[in-house]
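> Fold the stuff below for me.
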Amino acid sequence: MILDLLYLSADEAPDPDFSIENFVFEELPVDKNDTQLLADPQSEYGKSTKKSKEEFVTWLKARTKKAAIEIINLMENTGNSPGLNVVRYQLIKSSTSSAANYRAACRARSVKEFYAKMCIVVEETDETVFWLEILNDSKIKVDKSTISKLQKEWTEILKIMAKAKHNAYPATKR
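This is a model prediction of the structure:
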């Protein structure tokens, strides 16, 4: 900015009598319908939305339980073929086991016990994703859009559980 002032012509030079105290600020008109505004006045920017550890554990317990119940409800409303019966049984077992073992992991008495339970949770959650893939890829008559949604949900749960297991591993070496 200072270098720019060195190269100004006489009629471009700033007024030597200029003072910021005498400057009048004007409010610019704002179109409320303008979608180009950069920020909403009620923005939550800068406020932490991070859950506490207890809130996260409670949230994840509820999420795994809800996802297991969704599988049970879906399987209750499907047909009755030999292939479907096998998949139904395995899918209900693995999803409910995942939710139950996560609850047990949260009550672990040591880091090693938590890690051991989380290994089971990851295994059961991965098995749930596998059975959902089988249902989605097979010719078994089920609602494929619901299966896809459940597959997405259980894949997200698997990623969360695998990360929790991974994070607990170094603590087992102490």
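> C-alpha from now on. contacts and neighbour counts both.
Fine.
> top helix in this structure by residue count?
The longest helix of the chain (DSSP state H) is helix 144-172.
> Sort out which residues of that one are buried, please.
Buried residues in helix 144-172, counting neighbours by 16 or more other CA atoms under 10 Å, are found at 147, 150-151, 154-155, 157-158, 161-162, 164-165, 168-169.
> wait, which of the residues you listed is closest to Lys139?
Ile147 (12.8 Å; CA to CA).
> rewinding a little: for the longest helix of the chain, packing partners?
helix 53-76, helix 111-137 (3 or more CA pairs under 8 Å, 6 or more residues apart in numbering; DSSP states H and E).
> How far away from the center of its chain is the longest one?
Okay, so that is helix 111-137. 18 Å (CA atoms, centre = their mean, to the nearest Å).
> Following up with a second sequence; could you model it the same way so I can compare the two?
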Amino acid sequence: MNFAIRIVNLYNFLNETKQERIMSKQILRSGTSVGANIREGQFAESPADFIHKYSVAQKECSETLYWLELLNKTNYITTEQYVSLDTDCTELMKMITSSIITRKKSLSLTPNH
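The predicted structure follows:
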């Protein structure tokens, strides 16, 4: 949720201050989707559904990293802004990946999965 709030604030900054419309919408979509998919995964109907939802969150996180890098390289955000958001997004990616790996391991240990 905190990361999504930061992304919404970034979207507002890009829209209002930088007059940037295209990339700001892209990062808003991908950056807020991460938490939404994690939330869906918490109430997954099965272990496979959990893995699927978290895998979607992982892809959205990766896309968000792309937009952050592009925004930085095109000077829409400062290096300081980039590093701060990139660090948070990378940490989210690590947590999501770890959750997927853990669930896959537990799934492989249960008979008749």
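> so which of the helices and strands packed on helix 144-172 of the first structure comes closest to Ile92 of the first structure?
That would be, of those and by CA to CA, helix 53-76, which comes in at 6.1 Å.
> Would you mind listing the buried residues in the helix or strand just after that closest one?
Next along the chain after helix 53-76 of the first structure, taking DSSP states H and E as the criterion, comes helix 82-106. Of the residues in helix 82-106 of the first structure, 84, 87-88, 91-105 count as buried by neighbour count, 16+ other CA under 10 Å.
> Between helix 144-172 and helix 82-106 of the first structure, find me the angle.
30 degrees (axes from the mean of the first three to the mean of the last three CA atoms, to 10 degrees).
> Which secondary structure elements does helix 82-106 of the first structure sit against?
By 3+ CA pairs under 8 Å, 6+ apart, helix 82-106 of the first structure packs against helix 53-76, helix 111-137.
> Point out the most buried one among the helices and strands packed on helix 144-172 of the first structure.
helix 111-137 (a mean of 20; mean count of other CA atoms under 10 Å).
> so where is that helix in the second structure?
Aligned by TM-score structural alignment, helix 111-137 of the first structure falls on residues 47-73 of the second structure.
> average distance between the matching stretch and the first structure?
Mean deviation of stretch 47-73 of the second structure from its aligned counterpart in the first structure after superposition (mean CA distance after the TM-score superposition for the first structure): 0.9 Å.
> on that earlier part again, right, and the helices and strands packed on helix 144-172 of the first structure - which one's nearest Ile2 of the first structure?
helix 53-76 (52.0 Å).
> can I get the helices and strands packed on helix 82-106 of the first structure in CSV with distance to Leu6 of the first structure?
Formatted as CSV, these follow (distance: least, CA to CA, whole Å):
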stretch, distance to Leu6 of the first structure
helix 53-76, 59
helix 111-137, 68
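> quick one: which of the ones you listed is nearest Arg174 of the first structure?
helix 111-137 (9.7 Å).
> Packing partners of the closest one?
By 3+ CA pairs under 8 Å, 6+ apart, helix 111-137 of the first structure packs against helix 82-106, helix 144-172.
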